[in-house]
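Asks: Below: sequence and its predicted model.
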Amino acid sequence: MNLADFMNENFSNLELKVPLFYNWEIGIRFELGVNYDRENNRENSPYLQGVYHRSINLFESLHPQDDEIFMVANVNNYGDGATFNRKLQIFSRYVQEKSILKQLKHVTLPYVYPEDDEDGKYKTHRFILKCKTSDIKYIPLLKAICNNDTGIKPSIHHDVFFINIKNKTVFHVYDDRGCDLVATSSETIKGMYDKYNDWILDYDRNKIDQVFN
């Protein structure tokens, strides 16, 4: 099954773009960054170590090593002539077995935020890799995603989505502040809701509680 078929069958009205949580009825928004300290925003700071800890634990709880997943990256081109490398570092740097990069798919889409593209010049390049969780160096990858707004390298500023084919979930870390998890069934992610309840973003807690209670 390819990504388009999977999404049409399971998430027919959901676009792979930010914010997942507000665009799907079954989901959880977790807080990653707690007690932010602007003066102590270093890689080994307690703040960032806490961000990494939460993102890695959530990812591992959702994606057993042998599960098949889609790893999807949206790379936006703003019509300024900027070029990109088809074998993005997102994939070449963070994939264990380089041979599976032959399976990397690329599609060009209309810009996923059309409301911000009055002239229709922007495009979104979507890169899709179907693989197993064990194929990905997900710990350094997640750290790079969390580093997006911190000024710490390496960092990834593209949106990267992890889609579990078996459990029918979509997981997205948007930056050091938090991450979204959506699913086709509340039962699928009830364990995440229970186990990591203390990490749920309080701002959205009432909405999330209604889904599971």
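Replies: It's in.

Asks: C-alpha from now on. contacts and neighbour counts both.
Replies: Will do.

Asks: The longest helix along the chain: what's the following helix or strand?
Replies: Across the chain, the helix with the greatest residue count (assigned by DSSP state H) is helix 46-62. Under the assignment DSSP states H and E, the closest C-terminal helix or strand after helix 46-62 is strand 68-77.

Asks: okay, pairing it with this:
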Amino acid sequence: MKVTLPEFLKEHFNDLKLEPPLFYSSPYGIRFEIAIPWMEHEDKRNLRQIEERSTGIFSQVFHAGDDVLLITDIHCQKNDRFLQNRPAKVYQKI
């Protein structure tokens, strides 16, 4: 039986609404600083740090057989189709 997202959220997350500020709307959450704060975001050392920390956290929290629901909050203009469609392409790589 396939469960819809609203049904899943109602059953497991007390009917949580997927709207900003999502992190602060849920009683559950873990927040990590994955970047080097004083370094430019595009700097290769920072990007390497971001990749290492995010994959390290992910591999410690989840196991191979786990189901994972990824929610992405993207802030962009309504007509910015590139940013609106990009997460699907990123997730396909992973």
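Replies: Cool, the structure landed. Values in this document were obtained by computation on a predicted structure and should not be read as measured data.

Asks: re the thing from before, name the surrounding residues that touch the longest helix of structure 1.
Replies: The contact list for helix 46-62 of structure 1, computed with CA atoms under 8 Å, 6 or more residues apart in numbering, reads 32-37, 40-43, 138-139, 142-143, 146, 164, 171, 173, 176-177, 179, 192.

Asks: Buried residues in that helix, which are they?
Replies: 46-48, 50-52, 54-56, 58-59, 62 (16 or more other CA atoms under 10 Å).

Asks: Output those in TSV; the columns should cover distance to F11 of structure 1.
Replies: Converted to TSV, the buried residues of helix 46-62 of structure 1 look like this (distance: CA to CA, whole Å):
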residue	distance to F11 of structure 1
P46	37
Y47	34
L48	32
G50	31
V51	28
Y52	28
R54	26
S55	23
I56	25
L58	21
F59	20
L62	18
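
Asks: So which residues of structure 1 form strands?
Replies: 27-31, 68-77, 105-110, 123-132, 159-164, 169-175, 178-183 (DSSP state E).

Asks: Redo those strands as JSON lines? Include mean neighbour count.
Replies: Putting the strands of structure 1 into JSON lines (neighbours: other CA atoms under 10 Å) gives the following:
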{"stretch": "strand 27-31", "mean neighbour count": "26"}
{"stretch": "strand 68-77", "mean neighbour count": "22"}
{"stretch": "strand 105-110", "mean neighbour count": "14"}
{"stretch": "strand 123-132", "mean neighbour count": "20"}
{"stretch": "strand 159-164", "mean neighbour count": "23"}
{"stretch": "strand 169-175", "mean neighbour count": "24"}
{"stretch": "strand 178-183", "mean neighbour count": "23"}
